[in-house]
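Novice: predicted model and sequence below, questions to follow.
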Amino acid sequence: MELQSLIRDIPDFPQPGILFRDITTLLNNPQGLRYTIDLLTQKCRDANLVPDYIVGIESRGFIFATPLAYQLNAGFVPVRKPGKLPASVHSVTYELEYGTDSLEIHQDAIAPGAKVLIVDDLLATGGTAKATCELLTQIKAKTIGCAFVIELTALGGRQKLPNMPIINLVEY
């Protein structure tokens, strides 16, 4: 199955000059969604990226992280925008192209030393994934790699994740 054929291009979204890669057309295709999860699972196993926990980044990362956690017999932990988690959290603020944003994780979400795989739908500039790595360092977890459905290679996100095993399914 060709995943790129299931991803729709939306020109000039969210602003002029941006070509948005829309995964809703992948998500609403049962065979495509199953294939995506199965392929992520196989690539993780092939790369020996078998974690104790999978961290999904809000919000589209949750879509892929939860079934991947099930397939790899790992726990699922959400990383969320501020104010969404009810217990004590660690927080990190990171730079965006225009301004800053923040992410949070429960302080007790992952045992120190546990192996963690970060999952999101898209690797672009790498800022969100790098911030998630920083959160995992705060709770003394061991980040073993990152997995993405799409990687926008021209934006150089990998450079913000040096020496980190990275899996992707589709490159633009």
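Specialist: Ah, there it is.

Novice: going by C-alpha atoms from here, please, whenever you check contacts or count neighbours.
Specialist: Will do.

Novice: and residue 122, how far from residue 73?
Specialist: Counting by Cα to Cα, to the nearest Å, the separation of residue 122 from residue 73 is 23 Å.

Novice: more neighbours: the two, which one.
Specialist: Comparing residue 122 with residue 73 by neighbour count (other Cα atoms under 10 Å), the higher total belongs to residue 122, at 23 against 14.

Novice: name the element that one belongs to?
Specialist: For residue 122, the host element (DSSP states H and E) is strand 115-123.

Novice: next helix or strand past that strand?
Specialist: helix 127-138.

Novice: list the buried residues in that following helix.
Specialist: 127-136 (16 or more other Cα atoms under 10 Å).

Novice: ok, residues contacting that helix?
Specialist: 57, 79, 90-96, 103-105, 118, 123, 142-143, 146, 157, 160-161 (Cα atoms under 8 Å, 6 or more residues apart in numbering).

Novice: now which of those would you call buried?
Specialist: Among these, the ones that count as buried (16+ other Cα under 10 Å) are 57, 79, 91-92, 103-105, 118, 123, 142-143, 146, 157, 161.

Novice: what is the nearest of those to residue 16?
Specialist: Closest approach to residue 16 among those (Cα to Cα): residue 123, at 20.6 Å.

Novice: which residue sits closest to that closest one, ignoring its sequence neighbours?
Specialist: residue 151 (4.7 Å; Cα to Cα, 6 or more residues apart in numbering).

Novice: do you know how far that neighbour is from residue 81?
Specialist: As judged by Cα to Cα, residue 151 and residue 81 stand 22 Å apart.

Novice: show me where this structure has its strands.
Specialist: Assigned by DSSP state E, the strands in the chain fall at 8-11, 19-22, 53-57, 75-79, 89-96, 99-106, 115-123, 142-151, 166-171.

Novice: next, the one to line up against it:
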Amino acid sequence: MKAPKKDVRDYIRTIPDFPHEGIMFRDVTTLFSHPRGFRMAIDQLLHPYAGEDIDVVVGLEARGFILGGAIAHQLGKGFVPIRKEGKLPGKTIKQPYTLEYGEAVMEIHDDAIEAGSKVLVVDDLLATGGTAEAGIKLLEQLGGEVVGCAFVIDLPELGGRAKLEALGMDVHILCEFEGE
């Protein structure tokens, strides 16, 4: 008998009460470690943008680096990381933001992209949208034009997709999970 076809969601495990009690952590490391699941995720994330005019793929720290690097490779484009404060060695610009569990600051090198560059933003999870919004603001400060935002997982109850769409962003999601 043939096994049922899996989708991306089937490769993601849930870890209860991490990093805080009451949180259902959606762990994509199980997706990344499975060759078929990882390829499926990369293919599905880049598919809507395959014919688009994109100059660079930007990954948000940290799992967005894994996804974004693979997508940039497949598209034949460069990759730029947006990192948490204090992780980049060169001159940076900063953007504070609020996330599910507190506050943080994101940074990008001040010469990471050229003005007018068309940018695809990639990360594993969209929750409140704070991290992605901070990344978008940094890219716009450098004169970048965000053509899309791609995520493996959306937590719709936290409103991140609506926040990004209200900013005029095209948002591509592979799967949703209810709850936090």
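Specialist: Arrived safely. Quantities reported herein were computed from a predicted structural model and do not represent experimental measurements.

Novice: still on that earlier bit, what's the match for the residue nearest to residue 123 of the first structure in the second structure?
Specialist: The alignment partner of residue 151 of the first structure in the second structure, by TM-score structural alignment, is residue 154.

Novice: now do residue 90 of the first structure
Specialist: Per TM-score structural alignment, residue 90 of the first structure is aligned with residue 93.

Novice: you'd agree that match is up against residue 112?
Specialist: No - under the criterion of Cα atoms under 8 Å, residue 93 of the second structure is not in contact with residue 112, lying 10.2 Å apart.

Novice: not including adjacent chain positions, what is the nearest residue to residue 77 of the first structure?
Specialist: residue 55 (4.7 Å).

Novice: so which residue is smack in the middle of the first structure?
Specialist: Most central in the first structure under Cα atoms, centre = their mean is residue 120, positioned 1.8 Å from the mean C-alpha point.

Novice: residues contacting that one?
Specialist: Going by Cα under 8 Å, 6+ apart, the list of residues near residue 120 of the first structure reads 56-57, 60-62, 64-65, 147-149.

Novice: would you mind finding the match for it in the second structure?
Specialist: Aligned partner of residue 120 of the first structure by TM-score structural alignment: residue 123.

Novice: distance of its match relative to residue 74 of the second structure?
Specialist: 16 Å.

Novice: same question, residue 48 of the second structure
Specialist: From residue 48 of the second structure to residue 74 of the second structure the distance is 13 Å (Cα to Cα).

Novice: now swap in residue 28 of the second structure and tell me
Specialist: Following Cα to Cα, the distance that separates residue 28 of the second structure from residue 74 of the second structure is 20 Å.

Novice: of those two, which one has the most company?
Specialist: Counted by other Cα under 10 Å, residue 28 of the second structure and residue 74 do not tie: residue 28 has more neighbours, with 20 against 13.

Novice: corresponding residue for the more buried one in the first structure?
Specialist: Correspondence of residue 28 of the second structure to the first structure, assessed by TM-score structural alignment: residue 23.

Novice: now its match, nearest residue through space, not along the chain?
Specialist: residue 7 (5.2 Å).

Novice: the one you found -> the second structure?
Specialist: Matched by TM-score structural alignment, residue 7 of the first structure corresponds to residue 12 in the second structure.

Novice: quick one, what contacts that match?
Specialist: Residues counted as contacts of residue 12 of the second structure (Cα under 8 Å, 6+ apart) are 26-31.

Novice: ok, and these in the first structure?
Specialist: Using both residues aligned by TM-score structural alignment, their matches' Cα atoms under 8 Å, the first structure keeps these contacts from the contacts of residue 12 of the second structure: 26-31.

Novice: if we can go back for a sec, possible to save the buried residues of helix 127-138 of the first structure as JSON lines with distance to residue 165 of the first structure?
Specialist: Formatted as JSON lines, the buried residues of helix 127-138 of the first structure follow (distance: Cα to Cα, whole Å):
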{"residue": "127", "distance to residue 165 of the first structure": "16"}
{"residue": "128", "distance to residue 165 of the first structure": "16"}
{"residue": "129", "distance to residue 165 of the first structure": "12"}
{"residue": "130", "distance to residue 165 of the first structure": "13"}
{"residue": "131", "distance to residue 165 of the first structure": "16"}
{"residue": "132", "distance to residue 165 of the first structure": "15"}
{"residue": "133", "distance to residue 165 of the first structure": "13"}
{"residue": "134", "distance to residue 165 of the first structure": "16"}
{"residue": "135", "distance to residue 165 of the first structure": "18"}
{"residue": "136", "distance to residue 165 of the first structure": "16"}
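
Novice: state the pair within those that is farthest apart.
Specialist: 127 and 136 (14.4 Å).

Novice: where does stretch 58-71 of the first structure end up in the second structure?
Specialist: The aligned range for stretch 58-71 of the first structure is 61-74, by TM-score structural alignment.

Novice: give the aligned equivalent of residue 131 of the first structure in the second structure.
Specialist: Residue 131 of the first structure maps onto residue 134 in the second structure, by TM-score structural alignment.
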